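Q: structure, please.
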Amino acid sequence: MYAGDREVMAVAFLANLCVSRGALTGGGRHACARVCDRAQLTLNPLRASWMCSAASAGSEQDGFTLKSEAVRYERYKTIYERVVTYPDGAEYSFDVEGSPRANFSSVLVFPFNSAAKTTVLIREYHPGLHALRYGFVAGFFDAKVHADEEAAARAELSEEAHLTGGTMQLLNSGAPVPRDKYSLDYFHMFLALDAHLDLRPRERDEEERIDIVRDVPVTEAIDMVFRGEFNLSSATLCLMAAERLRKDSLL
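A: Below is the predicted model of the structure:
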């Protein structure tokens, strides 16, 4: 978590959950909006927008006003209906998805061996594609388990790639990366430099069946991006990591 943000982030997150689940109306909703206003003043505006995305009913952005928001489906993911008033006065309804139990936050990790110039992939089942696909370490941030996003990244690195230690660098400095046009979720992209084998890795989730593919040249991983072998988030992570490595003369 970013230094100095913890208190504001915690309060904004609670406001986020209350409003998104319909627990607050009227004055309570306006009070939560004031919490988000405080976050806007205290934090980087993009980061504040990320934290308060589901708690901003009634707010205006570039002439677009979020008139209302309601939960329409809730399970592993939550589907919200957002009614938005456009600058010309027209109103439209949208379905947007998010992960409130994960604070709308996921982590992705690109492991890099600086001596061999290689990375580590995982191969696992993708339910949406109904297929086995390659990708990088990824998982949700869990405030009950992780102290911050880096802790979540290290936990996932141990769980999925059986790696630990090394130096962790945040690739998207300044603000997290939006998942999608119709999503409230954001990605925190990490580069893990010279992590080593974890002899006591964390346990995986029961449904996870993961093959670890080690010693993959970074050049091959980049080729896999352009062959369409990664999902969009893993492809983005790969290109961001490769650019950082080039800038730091590590690749």
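
Q: please count neighbours and contacts with C-alpha atoms only from this point.
A: Will do.

Q: so what's residue 105 up against?
A: 99, 140-141, 185-188 (C-alpha atoms under 8 Å, 6 or more residues apart in numbering).

Q: neighbour-wise, which of those leads?
A: residue 141 (27 neighbours; other C-alpha atoms under 10 Å).

Q: how much space is there between that residue and residue 118?
A: 26 Å (C-alpha to C-alpha, to the nearest Å).

Q: and for comparison, fold this next one:
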Amino acid sequence: MSLNINTEGTAATILSERVAHKRYITVWDRTTQFDDGRIIQWDIVGHDSPYPTFVVVFTYNTKTKTTCLLKEYVQGTNEIKYTCVAGSYDRRKHRYIEETVEHELSEEARLKGGTYINLLPKTHSPDGISELKWGKNRFIPFLCLDPVKDDTPMARDAEEYMEVVHDVAVDELRNIITRAEMMLPSVQTSWMALEYLKEQNLL
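A: Okay, the predicted model is just below:
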């Protein structure tokens, strides 16, 4: 058997799906069938919203060659971890995906402006990158070149508990990742951003 990479959300046939629980997070009871005939039930977790679910934004100052990270409270494991700027693509208040980037940069990192680059490969599903094996959420990774300080930032959500860390060098970023101190969507976005910056001779 040879399994082909599938990022389209069609790797198995979904036979049925129902909501088992819903509050901030939704849990679905899903039944799927593989090509070999096996039928399996799963618990799937995520937000009950269209894809992509959220954005992750890696900022980069081309003059200082540094990034801006957050130290943020992670409720699932009750930890403080490093993250990039990230937030939900809420179609009730965001007209398009880049507006989510703009709002989250202002709210979380107190930054504005810059050049936005969507890092999702053109061959990939536009729904975004899957966050977790058992999770339904998908995200779009972005690079923001040369944002500046926002003197009138947008308000953060009530539950957000974070500290902004400016001027993080690329070598220190790599150390943070290898010390396992960064959340995985931020690791994915950082890796893709660094590869883009290397290709553009910006590192």
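
Q: drop the TM-score for these two in here.
A: The TM-score (TM-score structural alignment, normalised by the length of structure 2) is 0.90; 194 aligned residues with a C-alpha RMSD of 1.7 Å.

Q: please enumerate the helices of structure 2.
A: 97-104, 170-178, 184-199 (DSSP state H).

Q: which other helices and strands contact the longest one?
A: Going back to what we said before, that points to helix 184-199 of structure 2. strand 54-60, strand 138-145 (3 or more C-alpha pairs under 8 Å, 6 or more residues apart in numbering; DSSP states H and E).

Q: okay, the angle between it and strand 138-145?
A: 40 degrees (axes from the mean of the first three to the mean of the last three C-alpha atoms, to 10 degrees).

Q: and helix 184-199 of structure 2 against structure 1, how far off on average?
A: In this overlay with structure 1, the average offset of helix 184-199 of structure 2 from its partner residues is 0.8 Å by mean C-alpha distance after the TM-score superposition for structure 1.

Q: just put the helices and strands packed on helix 184-199 of structure 2 in CSV and tack on distance to residue 161 of structure 2.
A: Putting these into CSV (distance: least, C-alpha to C-alpha, whole Å) gives the following:
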stretch, distance to residue 161 of structure 2
strand 54-60, 17
strand 138-145, 21
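
Q: residue 178 of structure 2 is nearest to which of those strands?
A: Of all those, it is strand 54-60 that lies closest to residue 178 of structure 2, at 17.4 Å by C-alpha to C-alpha.

Q: matching residues in structure 1 for the closest one?
A: Aligned by TM-score structural alignment, strand 54-60 of structure 2 falls on residues 106-112 of structure 1.

Q: structure 2: matching residues for stretch 132-144 of structure 1?
A: Going by TM-score structural alignment: stretch 132-144 of structure 1 matches residues 80-92.

Q: now find how far off-centre that stretch is within its chain.
A: 7 Å (C-alpha atoms, centre = their mean, to the nearest Å).

Q: so what touches stretch 111-121 of structure 1?
A: Residues contacting stretch 111-121 of structure 1 (C-alpha under 8 Å, 6+ apart): 110, 134-137, 161, 191-195, 212-218, 221, 250-251.

Q: structure 2: matching residues for stretch 26-33 of structure 1?
A: With TM-score structural alignment as the criterion, stretch 26-33 of structure 1 doesn't align anywhere.

Q: oh, I was asking about stretch 185-198 of structure 1
A: Using TM-score structural alignment, stretch 185-198 of structure 1 pairs with 137-150 in structure 2.

Q: what are the buried residues along that stretch?
A: Buried residues in stretch 137-150 of structure 2, counted by 16 or more other C-alpha atoms under 10 Å: 137-147.

Q: and stretch 21-31 of structure 2, by the same measure?
A: So, applying 16+ other C-alpha under 10 Å, buried residues of stretch 21-31 of structure 2: 26-28, 30-31.

Q: can you name the residues that contact the residue nearest the centre of structure 2?
A: Structure 2 has residue 56 as the residue nearest its centroid, 3.7 Å off, counting by C-alpha atoms, centre = their mean. Residue 56 of structure 2 makes contact with 84-87, 101, 139-142, 185-186, 189, according to C-alpha under 8 Å, 6+ apart.

Q: can I get those residues in CSV including distance to residue 156 of structure 2?
A: Shown next, in CSV, are the contacts of residue 56 of structure 2 (distance: C-alpha to C-alpha, whole Å):
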residue, distance to residue 156 of structure 2
84, 15
85, 12
86, 12
87, 11
101, 14
139, 20
140, 21
141, 21
142, 20
185, 20
186, 19
189, 22
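
Q: mind picking the two most distant members of those?
A: So, those by C-alpha to C-alpha: farthest apart are 101 and 185, at 14.9 Å.

Q: more neighbours: which of these two?
A: residue 101 (28 against 23).
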